[in-house]
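> Here is my input, please return the structure:
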Amino acid sequence: MKINIFVLLMVSIPFFANSQNSTYDQALADSLGADDYGMKSYSLVMLKTGGGNIDDKAEVDSLFRGHLDNISRLAEAGKIIAAGPLGKNDKNYRGIFIFDEQDKAKVAELLQTDPAIKANLLAYDIYNWYGSAALPVYLETHSKIEKIRP
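Here you go, the predicted structure:
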C-alpha cells in the first residue's frame, strides 16, 4: 500500500505544481516575446572601471555626460531597458545595463557608442540573463514619474 501512495503522489505533484494563470494575456505575452513562464533572455552588462586615465576634469565630465546621453538614446530606441549605477564595491563595478538583445556581439557594438567606454574610462563584461519579459514596458511608467532627466 505504501508504494501505491508514493506512486500516486509522484504522479500528481506535476499536475498540481503547474496551474494556469487566470489573468494570462496571450497577445501581451507574444508582443513581449515571453515564454510560458513570462520570461525571456536578455544581456546583462556589468560596467567596471576601465584602464583609461584622463587628467582633464572637463574632458572626463564631457565623456560621462555623453555616457548618460547615450543611455537615454539607447533607451528611447528600445535597445537598453535598464541602467543604473552601483555603490562602491571591491570589484570596481560601476553600474549595470540590461539590453533587450541576446547576441553578445550586437551588445558589444552598442556599447561602443558610449563615449566613456570608447575612452576606456569604463570597461564591461556581458552575461546572458533570464528575466521577466515585462521589463521593457516598465520604461513607459518610469518616464511618467521621472521629474528631472539626467
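> Could you use CA atoms for every contact and neighbour count after this?
Will do.
> residues in contact with the most centrally placed residue in the chain?
The central residue of the chain, meaning the one whose C-alpha is nearest the mean C-alpha position (Cα atoms, centre = their mean), is Ile98 at 2.1 Å. Ile98 makes contacts with 42-45, 80-83, as judged by Cα atoms under 8 Å, 6 or more residues apart in numbering.
> One more sequence to fold, the one below, so I can look at both together:
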Amino acid sequence: MKITIFSTLLALLSFSSFAQAPREFEMKDGDTTYVMKQYFMGFLMRVPDKPELDSAKVMEIQLAHQNYMSENAKTGALLVAGPFGDDGDMRGIVIYDVATKAEADSIISNDPAVKAGRLAIDVKPWWAAKGSTLK
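All right, here's what the predicted structure looks like:
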C-alpha cells in the first residue's frame, strides 16, 4: 500500500504544481479506497541567537505558546502538537489542517514563542489518509 500511495502522490504532483493540486483525492489499493488529504506539518526549531531572557519571562512565553496551541486545537486548525524528548535543535512538531501553506504560516507567525524569537518553524505540505490516527 505504501508504494502505491507514494506512486499516486508522485503522479498527482507531477501532473500539476503543488499549489494547484487538490487537497483531497481518492486512491484505491485493492478493495480499499483511501481518501488522501493534504495537511501541513511544521517542525519547531531552536533559534541559535534567541534573546536572553530571565526565567520568569521564558515561562510567560512558554505558557502563552501552550495556550495559543490549545486555542488552535479548539478551532480545528491544529490536529497534533508536541515536543521531542531530547534537547536537540528540533524542538517539536505541529500538524495543521488548513487550506494552504500561507494559512499555516500565518497561524505560526502569531505563535507567542515565534513572535518572541524563541522558536522558528519550517512548514512542509504533508499527505496522509484522511482519518488516520496515532496508535
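> where does the TM-score land?
TM-score of the superposed chains, computed with TM-score structural alignment, normalised by the length of the second structure, equals 0.70; 105 aligned residues with a Cα RMSD of 1.9 Å.
> still on that earlier bit, doesn't the residue nearest to the centre of the first structure belong to a strand?
Yes: when DSSP: H, G, I helix; E, B strand; the rest coil is applied, Ile98 of the first structure is found to be in a strand.
> List the buried residues for stretch 41-52 of the first structure?
Going by neighbour count (16 or more other Cα atoms under 10 Å), the buried part of stretch 41-52 of the first structure is 41-50.
> what's the matching residue for the residue nearest to the centre of the first structure over in the second structure?
With the correspondence set by TM-score structural alignment, Ile98 of the first structure lines up against Ile95 in the second structure.
> which residue ranges form the strands in the second structure?
24-29, 32-46, 78-83, 90-96, 119-129 (DSSP state E).
> Pick the one among the buried residues of stretch 41-52 of the first structure closest to Phe16 of the first structure.
Ranked by distance to Phe16 of the first structure (Cα to Cα), the buried residues of stretch 41-52 of the first structure are led by Ser41 at 26.9 Å.
> looking at the strands of the second structure, which is closest to Leu10 of the second structure?
Using Cα to Cα and comparing these, the one that lies nearest Leu10 of the second structure is strand 119-129, at 11.3 Å.
> How far off centre is that closest one?
Chain-centre distance of strand 119-129 of the second structure: 4 Å, with Cα atoms, centre = their mean, to the nearest Å.
> In the first structure, point out the residues matching it.
Here strand 119-129 of the second structure aligns to the first structure at residues 122-132, judged by TM-score structural alignment.
> longest helix anywhere in the second structure?
Criterion DSSP state H: the longest helix present in the second structure is helix 55-75.
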